[in-house]
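Engineer: Predicted structure and sequence below. I'll ask about it afterward.
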Amino acid sequence: MPLDVTILEQLAWPVTVMAAWLAGELGHRWTGLPRISLYGLVGFLLASPQVGVLPARHSDVMLLLADIAFGLILFELGYRINLRWLRCNPWIAVMGLVESLITFIAVAALALWWGQPATTALLLAALAMSTSPAAVLRVVNEQRCTGQVTERVMHLSALNCVLSVLVFKVIVGWVVLETSGNVWQALSSSVLVLVLSAGLGALAGLAMPWVLRASDRSRPDATVVFAIMVVLLVAVVHALRLSPVLATLTFGLLARHRRLVLSQAQRNFGPLGDLLAIVLFVFIAATLEWSKVAAGLGLGLALVLVRACTKTLGVAAFSRVSGVSWRKGLLSGLAMTPISVFVILVLEQTRFLGVDLVDQLAPLGAATLLLDIFGPVLTQRALVWAGEAHPEEGR
């Protein structure tokens, strides 16, 4: 390979990350749009199928970096989930279960009516249940949001992710069983993945007190300690081809409820989290190809609309019994629009297991592109309209 081509390939990702950062900072300053929407737009435009700046194939290393970035966000989300609140107000959990079920049924029915195979319809429905915690938490932290709508959206997005992973893995296991007839392979790609992923996350939570005792407790910033543990957990999960979603969420939940102090850690894990977030949202958008997006645009648009309606109405239906107004219920559902990061990483992880579903789910590419750009905007607007956004001056 000529030297100049090699140099250009090596510079592709650093140049793209710099371009995304500049677009995010300047775009946010001039328009007030969420930075992550602009990161995604730059990643999509500079991807190999579009302008062609980024390489055609994404390496395992880039997927690992994206998983680490997602893992840091999921750990922070898991740490902010209060299980006692769910016990005191069980309607929140009921709300999450009902709106997820309605979304699954509605999207599956839509896909079948559109002429999609049963397997494709079920996989689309399983992924449509999710809400991207990466987009939600980045917008919440960027806008410094606090309040009932913010807390509901974070708790519901965590519940959505767990339910989506569970259902998706079961369907993938069924697909593997149907195609290969190998029961062990089907179980290892579904049930075993779920159990081992949650188990490793719990193990990290149990080991964390020992790690904190071994570290210098006089240090004012605990960010590095928690970040290293999350990176190690994601690396192990990635190497074993397990689910970083369940592992890091479990770790965050256990860390909170074992009273491990995270209050001194920086929001978003500081500059490390900010840098990896740019890589994450660029990587997600760069996996999308315009030709495939265009091929699935009709069903993708319909999927976005059906999903938005089921989630918004499903959450709003339980607003009064769960202790908030109809308006806040509607805004909570609207804030759950983002989906892209969760969907793409789950599909990429499935590809590395040897089950390539990306080409089968072309409509999801269209929905993902739309929600990668507009989803965070709707979350931001919903939280602003709820009166819970308090952005820093000059940010």
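Structural biologist: Yes, it's here. As the structure is a prediction and not an experimental result, all values here were calculated from the model.

Engineer: From now on I want contacts and neighbour counts done on CA atoms only, so please keep to that.
Structural biologist: Noted.

Engineer: what's the distance between the closest residue to W114 other than its chain neighbours and G40?
Structural biologist: Using CA to CA, 6 or more residues apart in numbering and skipping residues adjacent in sequence, the residue nearest W114 is L299, 7.3 Å away. Noted for L299: a distance of 22 Å to G40, by CA to CA, to the nearest Å.

Engineer: ok, the two, which is more surrounded?
Structural biologist: For L299 versus G40, neighbours defined as other CA atoms under 10 Å are more numerous around G40 (26 against 19).

Engineer: The more buried one contacts I373, doesn't it?
Structural biologist: Yes: if you go by CA atoms under 8 Å, G40 and I373 touch, sitting 6.4 Å apart.

Engineer: what's the span of stretch 81-98, first residue to last?
Structural biologist: End to end - CA to CA - stretch 81-98 spans 19 Å.

Engineer: Test my guess that the residue nearest to W114 contacts G365.
Structural biologist: No: if you go by CA under 8 Å, L299 and G365 don't touch, sitting 10.2 Å apart.

Engineer: circling back to that earlier point, to which secondary structure element is the residue nearest to W114 assigned?
Structural biologist: helix 297-316 (DSSP states H and E).

Engineer: for comparison:
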Amino acid sequence: MPDLLTVLTNLSWPIAIALAWLAGEFGQRLTGLPRISFYGLVGFALASSQLGALPPADAGPVLALADVSFGLILFELGYRINARWFLTNPWLLASALVESLGTFVAVYFTANAFGTSTLTSLMLASLAMSSSPATVIRIVNEMRSSGQVTERVLHLSAVNCLLAVFAFNVILGFWIFHTANDIGAAAIDTLVRLLLSLTLGAIFGVVVPALLRQLGNLARDATVAFAIAVMLLVSICYSSGLSSVAATLAFGLMARHRRVAFSQAQRNFGALGELLTVLLFVYAASTLDWRKVAAGASLALAVVGVRMLAKTIGVTAFARLSGITWRKGALTGLALTPVSVFVILLLEHARQRGVDVLDELRAMAAVTMLLEVFGPIIIQRALLWARESKGSQHAS
């Protein structure tokens, strides 16, 4: 008969998920704040480096489930993107490029001003470019939000992710070799892998809808088929060194343009998606160590501030040119604040490849923890102020 410690260890993740879900439900009802903020707090509190209720993060089944959860979210994000919009409104794409580059430059010089090494500053800057699609999609769905700000946030966060993946992997290659001669090769290798990932995702986006049409009854079978396909796609990407971020985004984008309907009831992939979302946010926060968070707190506050400013200015500068008011441009930039889950998974997979950079990136641990809790609140308020959510009429 197993001893009590073994039983408790085996039950740690199910109990953590149950506690996080309860915290999210009661917390949202009592405060009106997003559920995922409470998921993050529970995950951080129960982490091995805090209360020790959860085992240390590793490459086990929990990470695999977190990857699948993130893949489902990226698929849904890709599915909601209209690529033709970037062609008909090139200023929208210009705003994405400018705010991402502006964020990179602003965070790089801020980190340098705090005495951070050049490589660490570059890594911080590349990670800061991103906006977390997991948080964006979850809050948009939870608030049933729609409108100009909502759609722009979805589109800009997708561009941010691709740019951040490219920059992160180029700088990671430079980090490994520490020679300028290798940065060109790292950039080319990263670009090729990104293109291959996009191609693989596009192939899935053609094949899966075609298979569903052969089976008939798309409304009944689409959700399960897409979930299985995402799981397979994520597994192929990690076994072959490709980017699951680019692949699952391309999969969703191509599925949209193959005109496979994704009904309102299937957002978040139903109960399966809800469960995996809780696990994803608990897992992300559980990888953080309070000592690293505390050590990087001062730089983290500066990074969060300049990052928010750079994104808001970058999007607002193109607001009129892209067809919206200055106010909605500023709210769109503000809504790009979330970053947490995306960064955690990038860093965790770098660690699994033998490159543990989190000790050097103590500030990023602190940024992640801050935005794990406050990022969802900021985007929630931005969408309320834009009056694009069902509850916006009650906003102050």
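Structural biologist: The structure has been received and is ready for your questions. None of the values given here were measured: they were computed from a predicted structure.

Engineer: And the TM-score between them?
Structural biologist: Here the TM-score for the pair of chains, by TM-score structural alignment, normalised by the length of structure 1, is 0.94; 392 aligned residues with a CA RMSD of 2.2 Å.

Engineer: need the contact list for the aligned residue in structure 2 for the residue nearest to W114 of structure 1.
Structural biologist: Residue pairing (TM-score structural alignment): L299 of structure 1 is matched to L299 of structure 2. By CA atoms under 8 Å, 6 or more residues apart in numbering, the contact set of L299 of structure 2 is A111, F114, A363.

Engineer: so which of those residues is the most crowded?
Structural biologist: That'd be A363 among the contacts of L299 of structure 2, by other CA under 10 Å, with 27 neighbours.

Engineer: Please report how far that one lies from G296 of structure 2.
Structural biologist: Taken as CA to CA, the span from A363 of structure 2 to G296 of structure 2 is 4 Å.

Engineer: Over to G205 of structure 2?
Structural biologist: For G205 of structure 2 relative to G296 of structure 2 (CA to CA), the value is 41 Å.

Engineer: what's the burial count for V343 of structure 2?
Structural biologist: Around V343 of structure 2 there are 24 other residues, counting by other CA under 10 Å.

Engineer: Tell me which helix or strand S197 of structure 2 sits in.
Structural biologist: helix 181-215.

Engineer: what helices or strands is that helix leaning on?
Structural biologist: Identification of packing neighbours for helix 181-215 of structure 2 by 3 or more CA pairs under 8 Å, 6 or more residues apart in numbering; DSSP states H and E yields helix 148-177, helix 218-240, helix 244-257.

Engineer: Please identify the most buried of these.
Structural biologist: Counting by mean count of other CA atoms under 10 Å, helix 244-257 has the highest mean neighbour count of these, with a mean of 27.

Engineer: Direction-wise, compare that one with helix 148-177 and give the angle.
Structural biologist: Using axes from the mean of the first three to the mean of the last three CA atoms, to 10 degrees, the inter-axis angle of helix 244-257 of structure 2 relative to helix 148-177 is 150 degrees.

Engineer: what packs against the helix or strand just after helix 244-257 of structure 2?
Structural biologist: On the C-terminal side of helix 244-257 of structure 2, the nearest following helix or strand under DSSP H and E is helix 270-286. Helices and strands touching helix 270-286 of structure 2, as assessed by 3+ CA pairs under 8 Å, 6+ apart, comprise helix 4-31, helix 35-46, helix 61-79, helix 340-352.

Engineer: Same list, these, but as CSV with distance to S239 of structure 2 please.
Structural biologist: Converted to CSV, these look like this (distance: least, CA to CA, whole Å):
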stretch, distance to S239 of structure 2
helix 4-31, 25
helix 35-46, 28
helix 61-79, 12
helix 340-352, 12
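
Engineer: what's the closest of those helices to T120 of structure 2?
Structural biologist: helix 340-352 (13.1 Å; CA to CA).

Engineer: Can you check which part of structure 1 the closest one sits on?
Structural biologist: Under TM-score structural alignment, the match for helix 340-352 of structure 2 is residues 340-352.

Engineer: Nearest spatial neighbour of F342 of structure 2, chain-adjacent residues omitted?
Structural biologist: Nearest to F342 of structure 2 is S132, by CA to CA, 6+ apart, at 5.3 Å.

Engineer: and if you look at L119 of structure 2?
Structural biologist: That would be W175: by CA to CA, 6+ apart, it lies 6.7 Å from L119 of structure 2.

Engineer: Same question for A294 of structure 2.
Structural biologist: Counting by CA to CA, 6+ apart, the residue nearest A294 of structure 2 is A366, at 6.9 Å.
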